[in-house]
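here you go, sequence then predicted model.
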Amino acid sequence: MEDLLKLEHQVCFPVYAFSREITSLYRPLLDEMDLTYPQYLVMLVLWEEKEQTVNQLGEKLHLDSGTLTPLLKRLVLKGLVGRIRSKIDERVVLISLTELGVGMRAKAQCIPGKIMETMGLSIDELLVLKGIINKVLAK
């Protein structure tokens, strides 16, 4: 029986390396927009959903509040999002885009295509990969 502790037998390592590679592909594109990758993910959700609670963002992005809160504060300082307390429940903080944040969407339109082109994978290959990843994350 082969040694299961060999790096070449680990699923975690290529997943980790792939994650780092993907993030590095985004970095130059996001640097032009003065966004980090996690900030970009928040913007993606808000471009789609318009307004979210901090908890909703955390659930969608698999981020805890300790990571999300400082990230959101930086987006507020950049003028991209606003934070307001819910009138129904003051413990709930609502996050929404500012006009500047809404306008940034047009700049981001090209990012998915550029990433796909750089990766050199077909749409079908990417959909298979995404499906497998989503299956694992759903467990």
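Here it is on my side, so go on. Numbering: from 1, shown residues only.

can we go C-alpha only for contacts and neighbour counts from here?
OK.

neighbours of residue 121, how many?
Here the neighbour count serves as a burial measure; for residue 121 (other Cα atoms under 10 Å) it reads 12.

try the one 3 residues further on
Using other Cα under 10 Å, residue 124 is surrounded by 9 other residues.

what's the helix or strand for it?
Counting by DSSP states H and E, the element that carries residue 124 is helix 123-137.

show me how far that helix is from its chain's centre.
Between the centre of helix 123-137 and the centre of its host chain there is 16 Å, according to Cα atoms, centre = their mean, to the nearest Å.

list the contacts of the residue nearest to residue 50 when sequence neighbours are not counted.
In this structure, residue 50 finds its nearest non-sequential neighbour in residue 96, 5.9 Å apart by Cα to Cα, 6 or more residues apart in numbering. Residues touching residue 96, when contacts are defined by Cα atoms under 8 Å, 6 or more residues apart in numbering, comprise 46, 50-52, 81-83.

okay, pairing it with this:
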Amino acid sequence: MLLDDQLCFALYAAQRAVTAAYRPLLDDLGLTYPQYLVLLVLWERGETSVKELAAALRLDYGTVSPLLKRLEGAGLVRRERAVGDERSVLVACTGRGEVLRERAARVPGALLTTTGLGAQEVAHLREQLWNLTERATTAADRH
């Protein structure tokens, strides 16, 4: 059983390499990769509850909360209790966060250029990865 033959290791190595390729692009925006993902959800959905945000990112509340605190400290998002439900916290981009959206729109194209991947390759790879995610989640849920 060789390390390089393990699917889990190939995924781990790819994830680390892709995150590293994103780093200089996101450094220009003053964001970490997880912060970028949070903002992507907010730009797509608008005001969202922390619970929905965590579900979209497939993270737990304890992981999302510090990310939001840092983004709020940077003036990019605001958090407030929902009017109808004090237990629910809503998150939205500030004006400053919305301005960053325009600059961040260049990131996916820049990553394609950096990696040399074509749009079709990316679409196929993304489809395979989501298929794997679904299968692995189903398998994990059975146990």
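Yep, it's here. Because the structure is predicted, anything quoted here is derived from the model rather than measured.

hang on, the earlier thing: helix, strand or coil for whatever residue of the second structure lines up with the residue nearest to residue 50 of the first structure?
In the second structure, the residue equivalent to residue 96 of the first structure is residue 92, according to TM-score structural alignment. Reduced to three states with DSSP: H, G, I helix; E, B strand; the rest coil, the structure at residue 92 of the second structure is strand.

and the gap between residue 92 of the second structure and residue 106 of the second structure?
When Cα to Cα, to the nearest Å is applied, the distance between residue 92 of the second structure and residue 106 of the second structure equals 21 Å.

how many other residues sit next to the residue in the second structure that residue 77 of the first structure lines up against?
Across the two structures, residue 77 of the first structure finds its equivalent in residue 73 of the second structure, going by TM-score structural alignment. Close neighbours of residue 73 of the second structure, defined as other Cα under 10 Å, add up to 11.

mean distance, the helix holding residue 124 of the first structure to its aligned residues in the second structure?
Using mean Cα distance after the TM-score superposition for the first structure, helix 123-137 of the first structure ends up 0.8 Å from its aligned counterpart in the second structure, as a mean over the superposed pairs.

what span of the second structure lines up against that helix?
Alignment note (TM-score structural alignment): helix 123-137 of the first structure is matched to residues 119-133 of the second structure.

A strand includes residue 87 of the first structure, no?
No: assigned with three-state DSSP, residue 87 of the first structure falls outside any strand and is coil.

show me the helices in the first structure, by range?
12-31, 37-49, 54-61, 65-77, 99-108, 111-119, 123-137 (DSSP state H).

pull out the buried residues from the fifth one.
The reference is to helix 99-108 of the first structure. Counting neighbours by 16 or more other Cα atoms under 10 Å, one finds that the buried residues in helix 99-108 of the first structure are 101-102, 104, 108.

that one packs against which elements?
In this structure, helix 99-108 of the first structure makes packing contacts with helix 37-49, judged by 3 or more Cα pairs under 8 Å, 6 or more residues apart in numbering; DSSP states H and E.
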